[in-house]
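A.B. asks: only geometry, no sequence info:
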C-alpha cells in the first residue's frame, strides 16, 4: 500500500490554509489528473497540452516492463552487466535516484569533463552497455558521449551496435538514426512528457531496470498515488505541498531541501531540477537549495527561506518554524512532487513546462565552439588558481581570498550564492563541502552544482528567476583530453565552452560572476577549501 504523509508549520501552513480551499473549489486536482491544459492560463495552454502524459504513468510505461526485463536477461547471458547512462537533466537524475535507492550499480555519465569521460571509458568496457537517453538526440553532451563509446567499442573489437540502447521520443531524429544504425534496442518514451517530469517514463525506467532496480513496484506506487491525488479534497497532499512551495506570502522563494534518513538516496537532487527548471522564469520562481543535515540554512529565520525535510515513513518528527515534512516511497514521492510543482506553477502564474532560458547558455556555448576565441587572460593568479572577473567586481583584489570576499560582498539581503564546479564529481567530490562553509560565512542560502549538469536544472532559475544571485564558477585543467569522433572539438574544449558560455550569459544579465580556473585540480581545490574555511570561521552563523 502506498503511503504518503505531509505536515506543515508556520508560513507553509498559512499558505496551505490560504490557497487549498480555492484550489479545491477550482477542481485543480481532478482537472490536473484529467490533463486539462487550461490550468496555467492561455499563454501556457499550447505547451501544457503536450506535457501532461506523466499523470498516466502506466499507459506508456507498463508495456515496457517486460521488454526491459527481457533485454536485461539477454545482456546478462552475454556477460554484459555494467550499465552506463548517457543523459542530462531529468534523463540522468531520475535513474540515479532510482538505482541508488535500490542499491544497484549504474554509471551515470552526465558530464563533459574529459577526466570523467575517460574514467567511464576505462572501466570494464567488455562488460558494458550504454543507454543513450535524449528526447531528440540533439543534446550535445549525450551525442558526444554516444560517439566516443561507439568508437571505443569498435576499437576494442566489440560490435558497437550490440552495446548501444537508445531511449528517445518516437519519430525523433535519434529514433530514426538509431533504428537505421541497427542499435541493440530502441525504447520510445511518451512524447507528451517533458524531461524533468520523465522519471516514470522510459527515460527513468529503462536504465534503472537494466541495472536491476525493481521498476514494477516503483510504477505500482506511482499509479496508486495518482489515484490518491485526483480527489478535490482539502487534505490532498499534492495541493498542500504545491501551496507551500508556491503560495507563501510574501513568497519564501528559497526552498531548502534536506534528507533526514528517508532512504531515498539523492532525492533532493532530483527534486532540485524539477522545481528550479519548472518555476524559475519571468523573473519569479522558487530556488531549491539542497543541503546536508545540520546545514546553516535549516535553522535560518530569514524571511525568504522555507525548509522541506524528507523524512522516513515511520518518522515521528514534527515541523518546526517555517517547515514542511514529507514522507513516502520513491514512486509516490516522485508523483507527489511533480503534481505539487505543477500546482505551484499555477499559484506563481507561470508555465511550469517550458524552459525559455536554458537555450541561452547552449547557444553561447555553440558560438564559442564555432569561433574558438583565444582564452581571456586572468586578472591575476594566486597559487594554482587563475582568477577572472570584471574590474567592477574584483576592484583592487589580488588574492583568491580578496576575490571571494568581493563576490560575497555582492550578496543582497535576499540573495543566494551559486557554486558551479565544472570538475570531476568523483575525484573532486570533497569540494562540495565548501557549500556549508560558504553558507556559514554569508548567512545566506548556497547552492552547489556540478557542471554542466546543473545547466539543465538550476541553470534555468539563475537566468530566468529573480536577479538575486551571485555566481562562483570553478573550472580546472584536466589530466587528459578526449577527442570526440567526427566533431571538430574535444571534450575539454566542449566543457570549457559550456562554462564560458554560461558565464557570459549571466554577465550579460548583470549577474556577478567570479571565475576560478585550477591549473592543478588537487592543489587548487585545497587552496579554495582553505580560504573558504577561514571565511567561514570569521563569518560564523550570522
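C.D. replies: Structure received. Just so it is clear, the structure is predicted and the values come from calculations on it, not from any experiment.

A.B. asks: C-alpha from now on. contacts and neighbour counts both.
C.D. replies: Will do.

A.B. asks: Can you get me the start-to-end distance on stretch 290-308?
C.D. replies: Stretch 290-308 has an end-to-end distance of 10 Å (Cα to Cα, to the nearest Å).

A.B. asks: again with stretch 274-286
C.D. replies: 11 Å.

A.B. asks: any idea where the strands of the stretch 151-300 of the chain begin and end?
C.D. replies: 164-168, 185-188, 254-259, 287-291 (DSSP state E, counting those that start in this stretch).

A.B. asks: For the third one, name the packing helices and strands.
C.D. replies: Helices and strands touching strand 254-259, by 3 or more Cα pairs under 8 Å, 6 or more residues apart in numbering; DSSP states H and E, are helix 267-279, strand 287-291, strand 305-310.

A.B. asks: could those be laid out in CSV, adding distance to residue 533 and mean neighbour count?
C.D. replies: Formatted as CSV, the helices and strands packed on strand 254-259 follow (distance: least, Cα to Cα, whole Å; neighbours: other Cα atoms under 10 Å):
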stretch, distance to residue 533, mean neighbour count
helix 267-279, 25, 27
strand 287-291, 17, 27
strand 305-310, 24, 26
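
A.B. asks: and residue 159, which of those is closest to it?
C.D. replies: With respect to residue 159, and counting by Cα to Cα, the nearest of the helices and strands packed on strand 254-259 is helix 267-279 at 34.1 Å.

A.B. asks: just how off-centre is the closest one within its chain?
C.D. replies: Here helix 267-279 is found 6 Å from its chain centre; the criterion is Cα atoms, centre = their mean, to the nearest Å.

A.B. asks: Mind giving me the packing neighbours of that helix?
C.D. replies: When contacts are defined as 3+ Cα pairs under 8 Å, 6+ apart, helix 267-279 packs onto helix 90-102, strand 254-259, strand 287-291, helix 330-348, helix 458-464.

A.B. asks: next, the one to line up against it:
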C-alpha cells in the first residue's frame, strides 16, 4: 500500500473521471514501467526510448549508496564537511529539496552572479568539497564554477582536484576530463534519464549523500510508491494526478502550487521545473505558479488549477471546494509520483515530455554576446538608480519604474501571466521575491518568480515554447565585485549580463512584452523596485 494521498474536486475531478479509465484500458502505467517509448506518439518515440531509465533505477541507484557513504566518511575524516554543489536545473533543484527536507546543509551554487559566487568562494574553503554536476558535461555555469573553485583551492594551498567530485553522464567531456585529470571521485549517472527526471540518480544522490542524507530511506520510499504507480488501476494516483493536470476541458494551464505543511522543503520549486520544461512546447503546456498560502492566485480563475501540497496524514479537504487537487506523501514517493504524473499530462497534451527544443535559444544568444562584446544598449529612461529598457512598442512617455510596470501590465492578455526574472544573488537579495504577491494582486493574473540564470534550465523552456501569453519583467543589478573565470575571456559579471540580455532578446524576437530594470546600485535599486511595486498595489 502506497503512502501517497490524492484528492481532486470540481473540474479536476471531472478530468480524472474523463481520462483515467481510458489510461487504464490502454495499460499506460504498466507500459510506462516497461519503458514503452511509443506512449507519446511516433514523433516522440526516438527521444522517449532514451529517457525512460528513471522508472526502475532503484537497484542501480542503491549500488551508488556505499561508495557515496564511503567518500563522505573519508572527507569528514579529513575535516571536509562543507558540501558545495555547482549544478543547474534538475542537477541542483532535487538535491536542494532532499537536503533541506532532511535538515542538513548543502550550499547550492546555481548562479553566475559574481556576488553569489564570491560568497561561496569565501566561506570555509579549507573544509569544502565541490560537487560539479552536469549531465552534458559542458554546462557553462557549472564549468565556470569548477574553474573558479579550483583556482581558489590552489591559491589556498589545497590540492584542488582532491576537493572536486564530478557527477556526469558516461563519456561526456567532463567525464573524460575528470578521469584523465585525477579528480577525487567521478560518479556516472544513468544516460537514459533526462536531467529533470534525475532526482533519484547520481545527480540527486551524490550531493545529498555527502551531506548525510539517509539515501536508503529515500530510495525505499520511491520503490514502495513504484509498486503502486505501475498498476493499471483506477486508484493509481499517478494517472489521476496526470489527468487532473493535463486533462481539464477547457485546459486550465496555470497550475497554482501552495504548500500547506507538506513537510518537503522547497518541493514546489522542483515540481515547477519538472512540469514547465516537460510540457511547455509547441505553444501549449502547463505553467506552474508557486505562491504563498494567502496569494491572490489561490482564489482561482477560469484558467487556473490550485494544487495544495499537504502532509501525508492530512485530513481530507473540503469536498465543496471547487477546482483543486490535494497531494501528500513521503519525499521519495512524491518524486516518482510527480514524474509519472508529468508524463501522463504530456500524453494528454499530445506533446513529448522529454525534449526541450527551446532551451538552446537563450544559450546561443548569450554565447553570441560574449563573442561579440557589443556596447550596452542605451536605456530608454533612467529613474533614480534604475535604468529602464525593454520592448520599444511598450513605451510612450515612460520615465519612471512605475510607468514601465504599468506599461507591462497593460500588455497582458486575459489569459496571460507575468514572469519576474531576477538575475541577482538569491542569497543576499532573497527579499526581492516578495514583489511577486503585490504584483499579482495588481495584475489580477498569475505571476511567477524565477532567479536567473537558473530558471533558464527549467521554466525558460515554457516561456519560449509554451503559449505566447507571457509578459516579462527582468531585473538585473550592478555589483561592486566581479570574479574571473580562469582560462575564459569573460568574467562572471560579463557572463550573467550576457545571459540576461540574450534571454530578453529571444523573448522580444518572439513578440513578447519585456521590461528590463537594471539597478546601478544593487541595494538601493532593488529597494526602489520593491517600493514601485508596492505603490502600484496600493493605488
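C.D. replies: Thanks, I have the structure now. These numbers were taken from a predicted model, which means no experiment stands behind them.

A.B. asks: what's the TM-score for these two chains?
C.D. replies: In this superposition the chains share a TM-score of 0.99, using TM-score structural alignment, normalised by the length of structure 2; 537 aligned residues with a Cα RMSD of 0.8 Å.

A.B. asks: follow-up on the earlier one: pipe the helices and strands packed on strand 254-259 of structure 1 into JSON lines and attach distance to residue 10 of structure 1 per row.
C.D. replies: Below are these laid out as JSON lines (distance: least, Cα to Cα, whole Å):
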{"stretch": "helix 267-279", "distance to residue 10 of structure 1": "21"}
{"stretch": "strand 287-291", "distance to residue 10 of structure 1": "19"}
{"stretch": "strand 305-310", "distance to residue 10 of structure 1": "9"}
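
A.B. asks: And these: which comes nearest residue 172 of structure 1?
C.D. replies: helix 267-279 (22.8 Å).

A.B. asks: matching residues in structure 2 for the closest one?
C.D. replies: Aligned by TM-score structural alignment, helix 267-279 of structure 1 falls on residues 267-279 of structure 2.

A.B. asks: Quick check: the matching stretch compared with structure 1, mean distance?
C.D. replies: Compared with structure 1 after fitting, stretch 267-279 of structure 2 deviates on average by 0.1 Å (mean Cα distance after the TM-score superposition for structure 1).

A.B. asks: contact partners of that stretch?
C.D. replies: If you take Cα atoms under 8 Å, 6 or more residues apart in numbering as the criterion, stretch 267-279 of structure 2 is touched by 89-90, 93-94, 97, 196-197, 257-259, 285-290, 338-339, 342-343, 345-346, 349, 351-356, 455, 457-462, 466.

A.B. asks: one step back: dump the helices and strands packed on helix 267-279 of structure 1 into TSV; add distance to residue 506 of structure 1 as well.
C.D. replies: What follows is these, written out as TSV (distance: least, Cα to Cα, whole Å):
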stretch	distance to residue 506 of structure 1
helix 90-102	23
strand 254-259	20
strand 287-291	16
helix 330-348	23
helix 458-464	7
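
A.B. asks: Where does residue 449 of structure 2 sit, in terms of helix or strand?
C.D. replies: Per DSSP states H and E, residue 449 of structure 2 falls inside strand 447-451.

A.B. asks: Against which helices or strands is that strand packed?
C.D. replies: By 3+ Cα pairs under 8 Å, 6+ apart, strand 447-451 of structure 2 packs against strand 287-290, strand 417-423, helix 436-443.

A.B. asks: quick one, which of the helices and strands packed on strand 254-259 of structure 1 is nearest to residue 318 of structure 1?
C.D. replies: strand 305-310 (9.9 Å).

A.B. asks: after that closest one, next one along is what?
C.D. replies: Next along the chain after strand 305-310 of structure 1, taking DSSP H and E as the criterion, comes strand 323-328.

A.B. asks: what comes into contact with that following strand?
C.D. replies: 2-12, 244, 262, 306-313, 318-319, 333.

A.B. asks: That strand vs structure 2 - mean distance after superposition?
C.D. replies: In this overlay with structure 2, the average offset of strand 323-328 of structure 1 from its partner residues is 0.2 Å by mean Cα distance after the TM-score superposition for structure 1.

A.B. asks: Which part of structure 2 matches that strand?
C.D. replies: Taking TM-score structural alignment, strand 323-328 of structure 1 hits residues 324-329 over in structure 2.

A.B. asks: picking that back up, after superposition, how close is the strand holding residue 449 of structure 2 to structure 1?
C.D. replies: Following superposition, strand 447-451 of structure 2 is found to deviate from structure 1 by 0.2 Å on average (mean Cα distance after the TM-score superposition for structure 1).
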